[in-house]
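**Student:** Any chance you could fold what I've pasted below:
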Amino acid sequence: MVGIFIDKRLPFPLVKRILEKTWKTTASYEISTDDDLFYFKFSNDEDRKTVLEGEPIFVADRIFMIRQWSEELEYQRSLINTIPIWVKFSAVPKQLWTRRGISMIASRIGKPLSWDVATKNRQRLNFARVCVEVNVQCKYPKSLRFKLGGDRIATVGVEYPWTPPTCTVCKRFGHNTNKCPNRVNSV
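**Tutor:** Now for the predicted structure:
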């Protein structure tokens, strides 16, 4: 498997320490790295499957994406067009505080992937925190409006602790428009 940071790569010791705390594996695994990617070799197939299908990992508030290794992946890293991010929804109406309701709200941003524990267990009702897979063209709205029935309209606040650097020129993650290598500068 391969681990990839979309923006700036973090140091190996930090990544290794975070993964050791995050991944609860039954057997050992090896980590190696090059300039951009982290490579993982698991001795247990169940551990590998659990990690691959697990929730997105954030290391120092940067997304660390885990993918199955392939030859194309190393060369197509810049072609990734969806990425998971955490989104915080505030002022969620109580009638929408269900799995279906929170998923419906999150789907206005992207594809809902998972919830944090407090949201899942309804332990904190002043906001919901959902991991959402967004595409490169996401607009990151600050609020969403929902019709609740009759003429009642609810406004749900939306916050993003982190958004990926996104280029509107080449439609890729990893750099901003002003740093795009494909950008044509006017003289």
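
**Student:** all contacts plus neighbour counts: C-alpha atoms, from now on.
**Tutor:** Will do.

**Student:** residue ranges for the helices of the chain, please.
**Tutor:** For the chain, the helices defined by DSSP state H cover 12-22, 45-53, 71-75, 99-106, 117-120.

**Student:** Output these in CSV; the columns should cover distance to residue 163 and mean neighbour count.
**Tutor:** Below are these laid out as CSV (distance: least, Cα to Cα, whole Å; neighbours: other Cα atoms under 10 Å):
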stretch, distance to residue 163, mean neighbour count
helix 12-22, 20, 12
helix 45-53, 22, 15
helix 71-75, 22, 10
helix 99-106, 15, 17
helix 117-120, 21, 16
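
**Student:** Name the nearest residue to the spatially most central residue of the chain, ignoring sequence neighbours.
**Tutor:** By Cα atoms, centre = their mean, the mean C-alpha position of the chain lies nearest to residue 84, the distance being 1.9 Å. Leaving out its chain neighbours, the residue that sits closest to residue 84 by Cα to Cα, 6 or more residues apart in numbering is residue 133, at 4.0 Å.

**Student:** Would you do the same for the sequence below? I want to compare the two.
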Amino acid sequence: MADYARLISGPKGTPVWFIDRHPMRVFKWSPEFDAYCESPIAAIWYNLIGLPIHLFDHAALFAIGKLFGTPIQVDRATASKSRLSFARICIEIDITKPPPEEIILDICGRETVQQVKWDKIPAYCLECRHVGHSSEVCYAAGKVERPPKRNYNNVTPRQQHHGINGSQGGNVPTNHKDRKQQGKGKEMEAQSSRGPDASDPLDREWSGPDIMGDF
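**Tutor:** Here you go, the predicted structure:
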């Protein structure tokens, strides 16, 4: 059941998966399935803020979930009661209808207002019957201009590197070989600027007394 909820609710709380940059919707099959229309039934997570601890029961949580739609599962922290600040439940709802932000619970004959906080609910277009945009911005219905098609086969060429301070005259190494050659050139310039007297101290001949003796 956990795998089913993960597939239905999507990777980031939205019921859309991207396969090679192409959107794919996963939902439960029904006899009314139409390949050209997306179902408005989606799995959404919601939180019951400040729910009384005696309602952290599987049967009670599913009974509350049936007030909104079809409950699927509760998260691990809710099931183990390791986080009592809110209960988290995943349910299937009709995303064309606005979900309630609070409900009235009858607890032992006393009515209690229960706050409900929903995860991001994707928009659903009633014009083209697809998930991802609302009817007000549907280009299929002629509400807005159709966006240009993306061409994923063309790769934008990299811009040429400029010199320091944005000047085009400077030569900037673009690969490892150019950087290595440039480093050797700078080293030769540094040695030539020091002159013959500025050689490496390790190459100088010792002019003091002979303390090693003859070997």
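
**Student:** ok now do the residue nearest to the centre of the first structure, which residues does it touch?
**Tutor:** Residue 84 of the first structure makes contact with 56, 63, 113, 131-134, according to Cα atoms under 8 Å, 6 or more residues apart in numbering.

**Student:** Strands - which of these land there?
**Tutor:** 63, 113, 131-134 (DSSP state E).

**Student:** what about the helices of the first structure, which gets the closest to residue 164 of the first structure?
**Tutor:** Nearest to residue 164 of the first structure, of all these, is helix 99-106, at 17.4 Å by Cα to Cα.

**Student:** Aligned to residue 114 of the second structure, what sits in the first structure?
**Tutor:** Under the alignment (TM-score structural alignment), residue 114 of the second structure pairs with residue 156 in the first structure.

**Student:** Please report the number of neighbouring residues for that match.
**Tutor:** A count of nearby residues for residue 156 of the first structure, using other Cα atoms under 10 Å, gives 18.

**Student:** In the ones in strands among the contacts of residue 84 of the first structure, find the pair that's most separated.
**Tutor:** 63 and 113 (14.1 Å).

**Student:** just checking, the match of residue 114 of the second structure touches residue 88?
**Tutor:** No - in this structure residue 156 of the first structure lies outside contact range of residue 88 using Cα atoms under 8 Å: 9.9 Å.

**Student:** just to revisit the earlier point, redo the helices of the first structure as a markdown table? Include distance to residue 182 of the first structure.
**Tutor:** A markdown table is the format used below for those (distance: least, Cα to Cα, whole Å):
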| stretch | distance to residue 182 of the first structure |
| --- | --- |
| helix 12-22 | 30 |
| helix 45-53 | 33 |
| helix 71-75 | 18 |
| helix 99-106 | 32 |
| helix 117-120 | 41 |
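
**Student:** which non-adjacent residue is nearest residue 47 of the second structure?
**Tutor:** Once flanking residues are discounted, residue 47 of the second structure sits nearest to residue 88: 4.5 Å by Cα to Cα, 6+ apart.

**Student:** which position in the first structure aligns with the one you found?
**Tutor:** Per TM-score structural alignment, residue 88 of the second structure is aligned with residue 129.

**Student:** Residue 38 of the second structure too?
**Tutor:** Under the alignment (TM-score structural alignment), residue 38 of the second structure maps onto residue 79 of the first structure.

**Student:** residue contacts, its match?
**Tutor:** Contacts for residue 79 of the first structure (Cα under 8 Å, 6+ apart) come out as 172-173.
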